[in-house]
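Novice: A predicted structure for the sequence below; I have some questions about it.
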Amino acid sequence: MTAARRQGPIKEPLETRIKQAAREAGFDIARFVSASRVPDRHDALARWVGEGKHGQMGWMEDTLERRGHPASLWGDVKSILVLGQNYGPEEDPLAALERKDEAAISVYARHKDYHDLIKKRLKRVARWLVAETGCEVKVFVDTAPVMEKPLAEAAGLGWQGKHTNLVSREFGSWLFLGSIFTTLDLAADEGERDHCGSCRSCLDICPTKAFPAPYQLDARRCISYLTIEHKGVIPLEFRKPMGNRIYGCDDCLAVCPWNKFAARTAEEAFHTREALRAPLLKDLARLDDASFRTMFSGSPVKRIGRTRFLRNVLIAIGNSGDVSLLPEVKSLLEDEAPEVRAMAVWALGELGTSEEVVAEKERLMSSEEEADVLAEWARIGG
């Protein structure tokens, strides 16, 4: 018997087997980067936070020291497996912006919360890796203080475009990301270079001019930030540009020319739920807390709560030009949440006649009202 036969079949390289395990777990792409090769983003991130461009996202400041470099989060990390899951939509998200009586919801939030599925798949790959090698691992997806897009660029999944989001030559704008940090010293894949060229589509389409320069984002002006993270009344200058976007904004993602290579996701969990495909604003405005929680069970939308949600819906109603939605506006003038009442006043001013404004103001306005509500009444007059 030869030595080769005594030893059994030769195994594929570990990196190849890891990528195969990732595909079997359901990921569409998996690549490696050495932790030592990842650029340290601490100083750039610190400047961004120092300029206040993170807005109310206090956790960005709280976790700043751990975000700049993978080794700051875990000193033992040697290699990082960066994984991507395609969530390409079945239609152009920009089409929803033309249907003014319907709500536009960001593609990533039209189905079950991706965090749960991605984390389960990451853990499956991590368990296999530990069983196979005995290494130590840590699993991260989005909510952890990991700068996933720079990691993905260094690993070669795509590059950070001028809108600061990841762009893939194969999947366009539509990749959910996750990562597995490991103590293994694995062969790194080649990083991806920038392929944006002279294109400015993502910058020019932004309704609120949230990009002060290419590759820079001021979150305080971003509709995704305003509709999801911003607490309280949304500043007047951003209400009209929001249109009918009630949760997130896909404009800079959807307009990218690289989407011509993207395909609809094969993952059924990421297919649009019928109830979230084109929900009517009038129906959304009627949701109480229980029905809101039921409708958005398992969806990322649920985490902003009914108050912020209705704030956004009322802005969309005010922008609709549809006077048939006035009954919904008037019913929310007496909502228990001040920011909902404030945006109901704004929507009344957009859709109602001067006589309707006067009548509602006389019926409801009180000197004991919240400052934000009083300010809206004062602004629309009557």
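Specialist: Alright, I've got the coordinates.
Novice: only C-alpha atoms for contact and neighbour calcs from this point on.
Specialist: OK.
Novice: what's the distance between the residue nearest to P89 when sequence neighbours are not counted and P300?
Specialist: Nearest non-adjacent residue to P89, counting by CA to CA, 6 or more residues apart in numbering: R264, 5.2 Å away. According to CA to CA, to the nearest Å, R264 stands 20 Å off from P300.
Novice: Of these two, which one has the most company?
Specialist: P300 (18 against 15; other CA atoms under 10 Å).
Novice: so that one sits right up against S106, yeah?
Specialist: No - the criterion here is CA atoms under 8 Å, and P300 misses it with S106 at 10.2 Å.
Novice: thinking again about what came up before, which residues sit in contact with the residue nearest to P89?
Specialist: By CA atoms under 8 Å, 6 or more residues apart in numbering, the contact set of R264 is 86-90.
Novice: Alongside the first one, take a look at this:
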Amino acid sequence: MTGIAQNISKRTELVRQEAHRLGFDGVGFARARRLEREESRLEQWLKEGRHGSMQWMENHFDKRVDPRKLVPGARSVVSVMISYHQPDLVREQLSSDQPKISKYAAGDDYHKVVKEKLFELFAFTESVTGKVEGRVFVDTAPVLDKAWAVEAGIGWLGKHTNVLSREWGSWYFLGEMILDAEFDYDEPVADHCGSCTRCIDACPTDAIYEPYKMDGSKCISYFTIELRDEIPEEYHRQMGEWIFGCDICQDVCPWNSKARRGSEERLFARPESADKDIDYWEELNLQEYRELFRKSTVKRAKFDGLKRNIRIAAENVRSRDMTFVNVAGKLKKKQK
């Protein structure tokens, strides 16, 4: 092994160790290149209009599929992941019939938490490689984070289109460093979804229209977060109690039932937003909204959007309750 190769191997291991020390639950290294397979998939997905009103997905196409357009001279994409998994929160939501917020949004804004750690990792990387040209990304730039996580061996792409790990399930955030430094590169891991179709079967809007394919324009997360117009009435009932995001496809995934608990407390649910009933949410005013979600990604839906979602959830909760009352009444009459 040459001296240069030894240095590359050493720096790779040092960066990997530092990533774990900073609290990342996984890190992987991939060679920066144009993602040709993902390029054709993304192009077809956009042509079919599966991005709905998310017109920004059409922007910067070349940068999305080639990280060297984002960082000239880039040689590597370093992917990191950090779990936000709270088993207690999963159980609580599954047993609750009250309005639900997707578990990833229950804690502090992950963009800030993950990026803070990534900047530290970037500074450390520069200390062991010398001057580095590069940038860090956390879901706010045209980077195909899932594709790079798969390339870097973080996990495999599940049939619900989230990246899955045998150890961590899919309850985690991703981030990237795109750098002009070289590393030892990891290999993608095998797909362990097998014949399971639970995520597809459970999706109430049929947004997962084929294994590994998601129609973003039909996803409950899209309706409750990205869509600024009124949600089509044909999807109101399928939305159930979700007022921000949706975790159904992840809740039913067998790998998520085995996932390890995360350790970054800032990503865990805040007590003040937990276990609120429909009356609380219907009465929520702008000032309370601002205070409650001051450090939360829930702000992305805007106040008016969240209240729209709450109205639909309230209809579903009350419709369900009325159905229960009617069924219970009929059973009581039969018993007499």
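Specialist: Alright, I've got the coordinates. Model, not experiment: these values are computed from the prediction.
Novice: Which among the contacts of R264 of the first structure count as buried?
Specialist: Burial by neighbour count, 16 or more other CA atoms under 10 Å: within the contacts of R264 of the first structure this picks out 86-89.
Novice: Going by secondary structure, the aligned partner of E315 of the second structure in the first structure is in what exactly?
Specialist: Using TM-score structural alignment, the equivalent of E315 of the second structure in the first structure is G318. Assigned by DSSP states H and E, G318 of the first structure falls within helix 305-320.
Novice: Superposed on the second structure, what's the mean shift for that helix?
Specialist: By mean CA distance after the TM-score superposition for the first structure, the fitted helix 305-320 of the first structure averages 0.6 Å away from its aligned residues in the second structure.
Novice: Beyond that helix, next helix or strand please.
Specialist: helix 326-332.
Novice: and the next element down the chain from that following helix?
Specialist: Using DSSP H and E, the next helix or strand after helix 326-332 of the first structure towards the C-terminus is helix 338-351.
Novice: Which positions in that next one come out as buried?
Specialist: For helix 338-351 of the first structure, burial by neighbour count (16+ other CA under 10 Å) applies to 338-351.
Novice: Give the burial count for the alignment partner in the first structure of N59 of the second structure, as a bare number.
Specialist: Per TM-score structural alignment, the equivalent position to N59 of the second structure in the first structure is D62. Residues near D62 of the first structure, counting by other CA under 10 Å, number 11.
Novice: give the contact list for D62 of the first structure.
Specialist: Contacts of D62 of the first structure (CA under 8 Å, 6+ apart): none.
Novice: I'd assumed L348 was in contact with the match of E315 of the second structure.
Specialist: Yes - judged on CA under 8 Å, G318 of the first structure makes contact with L348 at a distance of 7.2 Å.
Novice: who's in contact with the match of E315 of the second structure?
Specialist: Contacts of G318 of the first structure by CA under 8 Å, 6+ apart are 346-348, 350-351.
Novice: The same query, at a cut-off of 7 Å, please.
Specialist: 347, 350-351 (CA atoms under 7 Å, 6 or more residues apart in numbering).
Novice: likewise R306 of the first structure?
Specialist: 289, 292.
Novice: I180 of the first structure now?
Specialist: Neighbouring residues of I180 of the first structure by CA under 7 Å, 6+ apart: 80-82, 126, 137-140.
Novice: Report the buried members of these.
Specialist: Neighbour counting with 16+ other CA under 10 Å marks 80-82, 126, 137, 139-140 as buried within these.
Novice: Next, the contact list for F223 of the second structure, please.
Specialist: I231.
Novice: Under the alignment, what does it map to in the first structure?
Specialist: By TM-score structural alignment, F223 of the second structure lines up with L226.
Novice: could you list every residue that touches T265 of the first structure?
Specialist: Counting by CA under 7 Å, 6+ apart, T265 of the first structure touches 86-89.
Novice: quick one: contacts for D40 of the first structure?
Specialist: For D40 of the first structure, the contact set (CA under 7 Å, 6+ apart) comprises 68-69.
Novice: So I243 of the second structure belongs to a strand, correct?
Specialist: Yes - counting by DSSP: H, G, I helix; E, B strand; the rest coil, I243 of the second structure is found in a strand.
Novice: That one contacts K100, doesn't it?
Specialist: Yes - I243 of the second structure is within contact range of K100, at 5.9 Å (criterion: CA atoms under 7 Å).
Novice: the more surrounded of those two?
Specialist: I243 (29 against 25).
Novice: residue in the first structure matching that one?
Specialist: Using TM-score structural alignment, I243 of the second structure pairs with I246 in the first structure.
Novice: Would you agree its match is in contact with N312?
Specialist: Yes - contact criterion CA under 7 Å: I246 of the first structure and N312 qualify, at 5.0 Å.
Novice: shared neighbours, the two?
Specialist: In terms of CA under 7 Å, 6+ apart, I246 of the first structure and N312 are both contacted by the residues T227.
Novice: what sits against F238 of the first structure?
Specialist: With CA under 7 Å, 6+ apart, F238 of the first structure has these contacts: T208.
Novice: just the one 3 residues further on next, same as before
Specialist: Residues in contact with P241 of the first structure (CA under 7 Å, 6+ apart) are 207-208.
Novice: One more: the one 3 residues further on?
Specialist: N244 of the first structure makes contact with 97, 100, 103-104, 316, 319, according to CA under 7 Å, 6+ apart.
Novice: Quick one: residues in contact with the longest helix seen in the first structure.
Specialist: If you go by DSSP state H, the first structure has its longest helix at helix 114-133. Applying CA under 7 Å, 6+ apart, the contact partners of helix 114-133 of the first structure are 21-22, 25, 136-137, 139, 141, 178, 180.
Novice: And the next helix or strand past that helix?
Specialist: Using DSSP H and E, the helix or strand that follows helix 114-133 of the first structure in sequence is strand 137-140.
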